[in-house]
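Novice: Pasting the sequence and the predicted coordinates here, then a few questions.
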Amino acid sequence: MKKYLSTFLVLSFLALNAQQTANRFFYELTFKPKKEKPETEKVMTSLDITKDKSIYQDFTVPAQDSIIKMEIEAMEKSGTWKDMSKSIKMPKFSFKIYKTYPDMTVSYMDRISTKLFKYDDPVTFNWKILPDKEKIGAYNTQKATTEFGGRKWTAWFSTELPFQDGPYKFHGLPGLIVKVEDDGKNYSWTLQGNKNVENWEEFSFAEKANTKYGMSNTAVATTKEKFTKSYENFKADPLAEARPYMTPEFLNRTMPGSSKTFGEMMKEQEKLLKDFFGSNNNPIEIPDTKKKK
């Protein structure tokens, strides 16, 4: 039965990709945002697999796409502004991880202010496949271990899911990774389910709508070093790019359909971004301080 199921999955996958669809796998991520504290948080993430690539991301915003669409369309129709941060749950992670098939080139994509950046991030996993087997959810899995990003990882993969991929940057095993976690349980992904997404699109409605307000969805190619430096500057002053336009006259103007001024809105946005940047000091990959001068 398992053999027929695997064959069916492969045939279905090939047929669906001809129609621009994707196989979306949902992973619940349990993580410790503060390295000095034992408390954990949970967030749903997704891995969209198409015939030529996969995209991993925090699924918080895409999950609310229909609500965001309704809110934005209502604002555009009325010509008034609404603070959606009160009704929309914010993501825990803003980046996306791309893997191209069949070469499995890994790329990292994230936004700095209004611009989108992307850089190649070569990753080689030296997996040690072990004989241990375990049933996780509906799948029979096998154990594998590796070291990556300054941590030791244990993964459980299933050949019943014929994709050599997994959450975040993980890949390279003879089956989809069903579970992966580091030995300190700082980060742990577990597969929760999957679905076929018809008429799949790379960007959500919210991301496409943002292009009307100066945000770009065309990624600028850069290097990891340049991106990291620019991102650190952005974290230190999230509104640096906008400051030349923040004249007293502009800041004192009232938002359309609101009693709030542009200045008050900008302060709220700055606090939102700084809270986001300060919420996690325990990254997935531990920075290699030996490389720093």
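Specialist: Looks like it came in fine.
Novice: going forward, measure contacts between C-alpha atoms and count neighbours the same way
Specialist: Will do.
Novice: which residue ranges form the strands in the stretch 1-150 of the chain?
Specialist: Shown for the stretch 1-150 of the chain, the strands assigned by DSSP state E, counting those that start in this stretch span residues 22-31, 41-49, 53-58, 96-100, 105-112, 115-120, 128-136, 139-148.
Novice: Columns mean neighbour count on top of these, output as JSON lines?
Specialist: As requested, these are exported to JSON lines (neighbours: other Cα atoms under 10 Å):
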{"stretch": "strand 22-31", "mean neighbour count": "22"}
{"stretch": "strand 41-49", "mean neighbour count": "21"}
{"stretch": "strand 53-58", "mean neighbour count": "22"}
{"stretch": "strand 96-100", "mean neighbour count": "21"}
{"stretch": "strand 105-112", "mean neighbour count": "19"}
{"stretch": "strand 115-120", "mean neighbour count": "18"}
{"stretch": "strand 128-136", "mean neighbour count": "13"}
{"stretch": "strand 139-148", "mean neighbour count": "19"}
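Novice: The structure to be compared is supplied as follows:
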Amino acid sequence: MGQKIIIFFVLFFTAVSYGQTARYVYETLVNPDSVNLVSMKSERTFLDVKGNRSLFISENKLIRDSLFAAVRTEVKENKKEEKDFSKQEGRKHFEPTFFEYFIMKAIPEQKVYYYEKEAGKQIYYQEDRPVKWEVANGVEKQNGYSAQKAVTEFGGRVWTAWFTKDIPLSDGPYKFSGLPGLIVKLEDDKGDYKFDLVKKIIVKNAFEEQISSDAKLSTRANFHGDKAALELEFGKNRKAMAGNNGGGNMNMGGGRHSGGGMGSGMNGGGMRGGGHGGGMHRGGMGGENQSSPMLQNSAVATSSFTNAPQNPIELK
């Protein structure tokens, strides 16, 4: 009888813990202009860990995407027409983000998947470059943790990380992982990007970025070309639709869109794999611009940033 009780509680707490998300919150500083002397900009980024998968996403993007998902669900359930999103009370402004994408990792396999959205369609690839760390001896305090130093060259920058074995999680911000402990501090040699772990929180029923069933698989080498092709196709379809409607003014709100998609990325559906090559990603503070009146006005909140000089996190 006693053994059955123990087994019950083990299974119960396993189920409870799997349903929870461990969120590691990083205070993130970004230099938006590598040429001109400007002030560093700050926003929070999250590393959400659930089971053996993780999601890296900015707080501002997560808030925006979760609101979009909620409205889509409401429209679907109530069978209402989509309304102008900016006119809905409490949803008039979205903070811009430097991270118009999200990254998923299969932690045990050290597989990394990069997701954006272009012309309303999700596109992704699997990172093909393993991060090779040089770990230094010695331990020092970083952000309240006993940490070791590690250095790597990735994407045209030299990165210095401090990781702690006190949190035995081989993960960290952006695409970085592979150390015997969580990265608690990360910065590049040019002083353009800096991530500092400030706290860990447990989130019940955390919002999870979804992976679209029709997401386009690309490679790192062909990623920007495939994005351009999607935009071109979207433009042609929009013109065709306008022509079929007598040349009327179609309020489609199309154009570039860089951001995360929807689907079941961390929700039991697993990762979508594949892809090799080389490329570069911009972390610009752009807004969403999609083919739905409900979503197109999210670009208004960030329009002042779309033409700003950008300093990509990967230079090559």
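Specialist: On my side now, so go ahead. None of these values were measured; they are calculated from a predicted model.
Novice: thinking again about what came up before, make JSON lines out of the strands of the stretch 1-150 of the first structure and add distance to Leu176 of the first structure.
Specialist: Compiled in JSON lines, the strands of the stretch 1-150 of the first structure are given as follows (distance: least, Cα to Cα, whole Å):
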{"stretch": "strand 22-31", "distance to Leu176 of the first structure": "10"}
{"stretch": "strand 41-49", "distance to Leu176 of the first structure": "11"}
{"stretch": "strand 53-58", "distance to Leu176 of the first structure": "12"}
{"stretch": "strand 96-100", "distance to Leu176 of the first structure": "14"}
{"stretch": "strand 105-112", "distance to Leu176 of the first structure": "16"}
{"stretch": "strand 115-120", "distance to Leu176 of the first structure": "22"}
{"stretch": "strand 128-136", "distance to Leu176 of the first structure": "12"}
{"stretch": "strand 139-148", "distance to Leu176 of the first structure": "9"}
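Novice: Quick check: which of those strands is nearest to Asp237 of the first structure?
Specialist: Closest to Asp237 of the first structure of the strands of the stretch 1-150 of the first structure is strand 105-112 (Cα to Cα; 11.1 Å).
Novice: That closest one vs the second structure, mean deviation?
Specialist: Aligned to the second structure and superposed, strand 105-112 of the first structure gives a mean residue distance of 1.0 Å (mean Cα distance after the TM-score superposition for the first structure).
Novice: quick one: contacts for the spatially most central residue of the first structure?
Specialist: Residue closest to the average C-alpha location in the first structure (Cα atoms, centre = their mean): Gln57, at 2.2 Å. For Gln57 of the first structure, the contact set (Cα atoms under 8 Å, 6 or more residues apart in numbering) comprises 45-47, 93-97, 168.
Novice: The strands of the stretch 1-150 of the first structure: which one's closest to Asn282 of the first structure?
Specialist: Of the strands of the stretch 1-150 of the first structure, the one closest to Asn282 of the first structure (Cα to Cα) turns out to be strand 22-31, at 9.0 Å.
Novice: The closest one vs strand 53-58, what angle?
Specialist: Strand 22-31 of the first structure runs at 40 degrees relative to strand 53-58, counting by axes from the mean of the first three to the mean of the last three Cα atoms, to 10 degrees.
Novice: After superposing both structures, state the mean offset of strand 22-31 of the first structure relative to the second structure.
Specialist: The superposed strand 22-31 of the first structure is, by mean Cα distance after the TM-score superposition for the first structure, a mean 1.2 Å from where its aligned residues fall in the second structure.
Novice: Any chance you could list what contacts that strand?
Specialist: For strand 22-31 of the first structure, contacts defined as Cα under 8 Å, 6+ apart pick out 13, 16, 40-50, 167, 185-198, 200.
Novice: need the helices for the first structure, in chain order.
Specialist: For the first structure, the helices defined by DSSP state H cover 2-17, 65-78, 205-209, 224-236, 248-252, 262-278.
Novice: what do we get in the second structure for Lys89 of the first structure?
Specialist: Residue pairing (TM-score structural alignment): Lys89 of the first structure is matched to Glu95 of the second structure.
Novice: which one of the strands of the stretch 1-150 of the first structure lies closest to Thr80 of the first structure?
Specialist: Set against Thr80 of the first structure and scored by Cα to Cα, the strands of the stretch 1-150 of the first structure come closest in strand 115-120, at 25.4 Å.
Novice: Many thanks, have a good one.
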